[in-house]
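**Q** For reference, the sequence and a predicted model appear below.
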Amino acid sequence: MSAGRISWSGRFVIENMAPELTTTPEDFTEEQLMLEDAARQFVEGELLPNDANLEALNYELTVSLMRKAGELGLLGADVPEQYGGLGLDKVSTTLLAESMARASSFALSVGAHVGIGTLPIVFYGTEEQKNRYLPELASGAKIAAYCLTEPSSGSDALGARSTARLSPDGKSYILNGSKLYITNAGFADLFIVYAKVDGKQFTAFIVERGTPGLSVGPEESKMGIKGSSTCPLYFEEMEVPVSNVLGEIGKGHLIAFHILNIGRFKLGAGCLGSAKETIQLSAAYANTRQQFGRPISSYPLIAAKLADMNICAYMLESMVYRIAGWMDERLASIGENRAAKAIGEYALECSIVKVFASEALDAIVDEGVQIHGGYGYIKEYKVERLYRDSRINRIFEGTNEINRLLIPGMLLKKAAKGELPLLEKAKELQAEVMGAAAAPSFDAPLDKELYLVSQAKKVFLLVGGLAVQKYGLRLEEEQEVLCVLADLMICIFAMESGLLRAKKALGSKEAALKEAALKELEKRAAEERTTLASLMVETFVQETVDKVHGLAKTALVALERGDGLQLQLSILRKLLRAPATDIISRKRKIAAKVIETEHYVR
């Protein structure tokens, strides 16, 4: 991070970042890889042999295995060491979340416990609350759940109707109301519950199982994630000690929003793990399944699906660890005691990765089923479960529609606060596009992609500037235009994340090749990795820039009329003018590597 930098959040739409400042999976340390290996061994040794029983929602088995995970330190990664945890960096905890994804519903149970269940106490608990609860949460002796959604308030979380009133003796709050779709509710020992004090002040409470007045409803019968517990909760004159208020009275919204940010980001990591598993299953099946006398992987249309799946996963992986790296940088500058603030500063990017990840995984598992053909519809093939389990991700942690509205909204708020020179950049662009521009030349690897990503940022400024100019404060009512702006930002962040990662790899390769002692085999491996990364980025940028053009055109037609529209469309064409990329040949090369290795390649 450059000197004086406050936060990278939102700046990706107006600034170009140096590749060496990006955190990538190629930067993983030995310790991080050991953590990944420990999680893999636990999944393969303890969880997969019990997969059928876990998927049947066996409470006792789930809890016992969660305790085993706690004994191995897999539940305490985000808990500070002084409270019995490991206190790991965010890149490490992200890698852990990704690695656990193969455990299907069990991974969701763990994710809800270590993330939205435990972190509210890590970030907002008093010293007494941390000492009382965190050691047992880190060890798995107690399991946590997060209780925000209500029958009448899903996306409108602050519209909750659960109430709390102070008891006459002032020693407790008396809660009444209900919560819906609570993960881990069937066996959780601790609940983070939100209610409005005196019906007005939105507040968080720590509620222990067995509290009089608390009752847990029956398990929901779900489409997917069947091995996770999902129940409603009911509160009837439930007394919670004043000492169990989490944070401040009336400040529960701060906890809820920060925890939602974390949930969105960790959801992205989980989707990444599931995407990689789907690629592995699909490539192996395509190599085994014979049709017309040859494996279906040898047919270009099947191979192209595997290439698309791998490219999408590569971009998601680049996004996830880029954000994790930013979080670690910010934590290093402001300290762990302000961790919630550090993570909250990247709320915009958390929403971006949540939308991209959930939709990318849906596309990947859909193609996985298609590659499996009729077998993909049969329960004994895991791709069928992956397909069902994936669908909830577009609803979890705020629907994708809500997140799309939040993304440009948060950017405009940053601009209004003076944190981003957004409108100034839009005005500069207006002067720039009216002048003559020389045709660019592309000499070095990925130069064209670097240019196109930079131009896509100008397209966003063009559309966004016109939208603000036309609607002003009424822009928040124009949801279709906001959606276009959000999708443009998602496209830009995805393209740039993959591009920066590949550029960084190219730089590392060039440095490595200068090392005379580097073995020939290592040289070839480095060359292959960087070539593959470049092919994926070139393909993704070409296809995504085409999408950017379509999105921008949709918005411009809504924003302008007549000669003004024709002028803006001509500017759009000029901004994205560049030689086309042959994506068919590139996808064939990418697919060949996936088919050869039978797993995700990077």
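**A** Alright, I've got the coordinates. Numbers count the residues shown, from 1 in each chain.
**Q** from here on, contacts and neighbour counts on C-alpha atoms
**A** Noted.
**Q** count of neighbours near the closest residue to residue 118 other than its chain neighbours?
**A** Sequence neighbours aside, residue 144 is the residue nearest to residue 118 in space, at 6.4 Å (criterion: CA to CA, 6 or more residues apart in numbering). Close neighbours of residue 144, defined as other CA atoms under 10 Å, add up to 31.
**Q** do the same with residue 210
**A** 10.
**Q** Spell out the secondary structure type for it.
**A** At residue 210 the chain is in coil, as set by DSSP: H, G, I helix; E, B strand; the rest coil.
**Q** Surely the residue nearest to residue 118 touches residue 113?
**A** Yes: if you go by CA atoms under 8 Å, residue 144 and residue 113 touch, sitting 4.9 Å apart.
**Q** residues shared between the contacts of these two?
**A** Residues touching both residue 144 and residue 113 (CA atoms under 8 Å, 6 or more residues apart in numbering) are residue 184.
**Q** got another, please set it beside the one above:
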Amino acid sequence: MSSSIRTVFREDHEQFRQQVRRFVEREIVPHLRDWEAAGIVPRDLWRKAGENGLLCVTVPEEYGGAGGDFGHSAVLIEELARVNATAVGFTTHSEIVAPYIVAYGTEEQKRRWLPKMASGECIGVIAMSEPGVGSDLRGMRTTAKLEGDEYVVNGQKTFITNGGNADLVITATKLDPAAKELTLICVETDRPGFSKGRLLEKIGLKGQDTAELFFDNVRVPVTNRLGAENEGFKYLTHQLAWERTIIGIRAAASIEAMLEETLQYVRARQVFGKTVFDFQNTKFKLAECKAQATMLRVFVDDCLGKAMRGELTAEVGAMCKLLGSEIQGKVLDELLQLHGGYGFMSEYTVSRAWVDARVARIYGGTNEIMKEIIARSL
């Protein structure tokens, strides 16, 4: 569905889309394959994005952001997904990390970190996952022991998006190892005792620097605590509905882009003296994909509208993530199949999109967890 017939966006959103699209085509698309080979996006891109007002778009202007809304966020998410540039980690930085600081940070913390995040000078990450600890956040083992006016942080985090480039880490910790309550501590990566492990090799999102992070008696002032002690789990869950909706937004945009690419391919590809599109099976498969894409688009836009009005619930966010990622996996598999052997070649965007989409059913809480959340309302 063309963005011109979608009602969730205003004129200023579509104007922003043109700005984002120009930047993506100029600064990102020509370099994606190189970044995938390197396993990391250069910091120079982050600074360029900051100069163009593409980072932290919902952060208030007084803290260096653009003062936009979730519609502006969705535009950026969609434009990156359209060219399969999900590995560029702007979304985690701008839509997950920065909002935590806006929502729970002190005035001093906001002025210290947000302007640098908006400019691309400081890259922020959220560190929750640990080795052996998946979706059960209360089972984490990273600790923060209070000593005078400092916390001493010890532990290990893994699967951290933007971990290689990270400058500021919102770290989920426990003040009492035996307790379930979590406390969020902001750790600058230049502090003694903090270290980054190797960049993790993944089957998809290869250009995204995913890393392990280590905390060995890292001393952090009490003023770096984000929000109140033992309230971290509540803070994390408050933000999850939007984080999961992001995955649905990305899925819908990816499906639409890959459907268009596949249509172009099957109309040009000749088999047995006619185009692949001329076969009835091809038309039927594409019809099914179009129907699925249209249905998902309507639902995702409804979820986005709820987010923009402040009406998004945990249940709806979970449904958006569940349906978006499941439909994305199925539709992209069909579209890859229509490319035949070329669909297995990484030079075709559909092959990389298909691989990259697999993690959508895992991160943001596995889809099994999404079903648990939805089931609570039955």
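**A** Right, received. Where do you want to start? Everything numeric here is computed off the predicted structure, so don't read it as measured data.
**Q** ok, back up a step: show me the residues around the residue nearest to residue 118 of the first structure that make contact.
**A** Contacts of residue 144 of the first structure by CA under 8 Å, 6+ apart are 112, 113, 114, 117, 118, 137, 184, 188, 189, 190, 191, 192.
**Q** top of these by neighbour count?
**A** Neighbour counts for the contacts of residue 144 of the first structure (other CA under 10 Å) peak at residue 118, which has 29 neighbours.
**Q** returning to that earlier point: show me the contacts of residue 144 of the first structure that map onto helices.
**A** 112, 137 (DSSP state H).
**Q** out of the contacts of residue 144 of the first structure, who's nearest residue 309 of the first structure?
**A** residue 112 (26.9 Å; CA to CA).
**Q** what does the closest one align to in the second structure?
**A** In the second structure, the residue paired with residue 112 of the first structure is residue 92, using TM-score structural alignment.
**Q** what's the answer for residue 527 of the first structure, then?
**A** In the second structure, residue 527 of the first structure lands on no residue (TM-score structural alignment).
**Q** ok, residue 527 of the first structure - contacts?
**A** If you count contacts by CA under 8 Å, 6+ apart, residue 527 of the first structure has them with residue 509.
**Q** And residue 356 of the second structure, how far from residue 198 of the second structure?
**A** 20 Å (CA to CA, to the nearest Å).
**Q** Next, count neighbours for residue 374 of the second structure.
**A** Residue neighbour count, defined by other CA under 10 Å, stands at 16 for residue 374 of the second structure.
**Q** related to what we said a few turns ago, may I see the contacts of residue 144 of the first structure arranged in CSV, with distance to residue 82 of the first structure as well?
**A** Output for the contacts of residue 144 of the first structure, formatted as CSV (distance: CA to CA, whole Å):
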residue, distance to residue 82 of the first structure
112, 22
113, 19
114, 17
117, 19
118, 15
137, 13
184, 26
188, 24
189, 22
190, 21
191, 22
192, 22
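**Q** out of the contacts of residue 144 of the first structure, which are inside strands?
**A** If you go by DSSP state E, the contacts of residue 144 of the first structure have 190, 191, 192 in strands.
**Q** hmm, back to that, residue 356 and residue 198 of the second structure: who's more crowded?
**A** Neighbour count, other CA under 10 Å: between residue 356 of the second structure and residue 198, residue 356 has more, with 20 against 12.
**Q** which non-adjacent residue is nearest the aligned residue in the first structure for that one?
**A** Aligning on TM-score structural alignment places residue 356 of the second structure opposite residue 389 in the first structure. Distances taken as CA to CA, 6+ apart put residue 224 closest to residue 389 of the first structure, at 4.4 Å, once the chain neighbours are dropped.
**Q** Secondary structure class of that neighbour, three-state.
**A** Looking at residue 224 of the first structure with three-state DSSP, the answer is coil.
**Q** One more: residue 218 of the second structure?
**A** strand.
**Q** Test my guess that it contacts residue 154.
**A** Yes: if you go by CA under 8 Å, residue 218 of the second structure and residue 154 touch, sitting 6.7 Å apart.
**Q** who touches both of these two?
**A** Common contact partners of residue 218 of the second structure and residue 154 (CA under 8 Å, 6+ apart): none.
**Q** hmm, who's touching the helix or strand where the match of residue 356 of the second structure lies?
**A** Element membership for residue 389 of the first structure, per DSSP states H and E: helix 382-390. Helix 382-390 of the first structure is contacted by residues 104, 223-225, 271, 274, 278, 281, 358, 361-362, 365-366, 368-369, 376-379 when judged by CA under 8 Å, 6+ apart.
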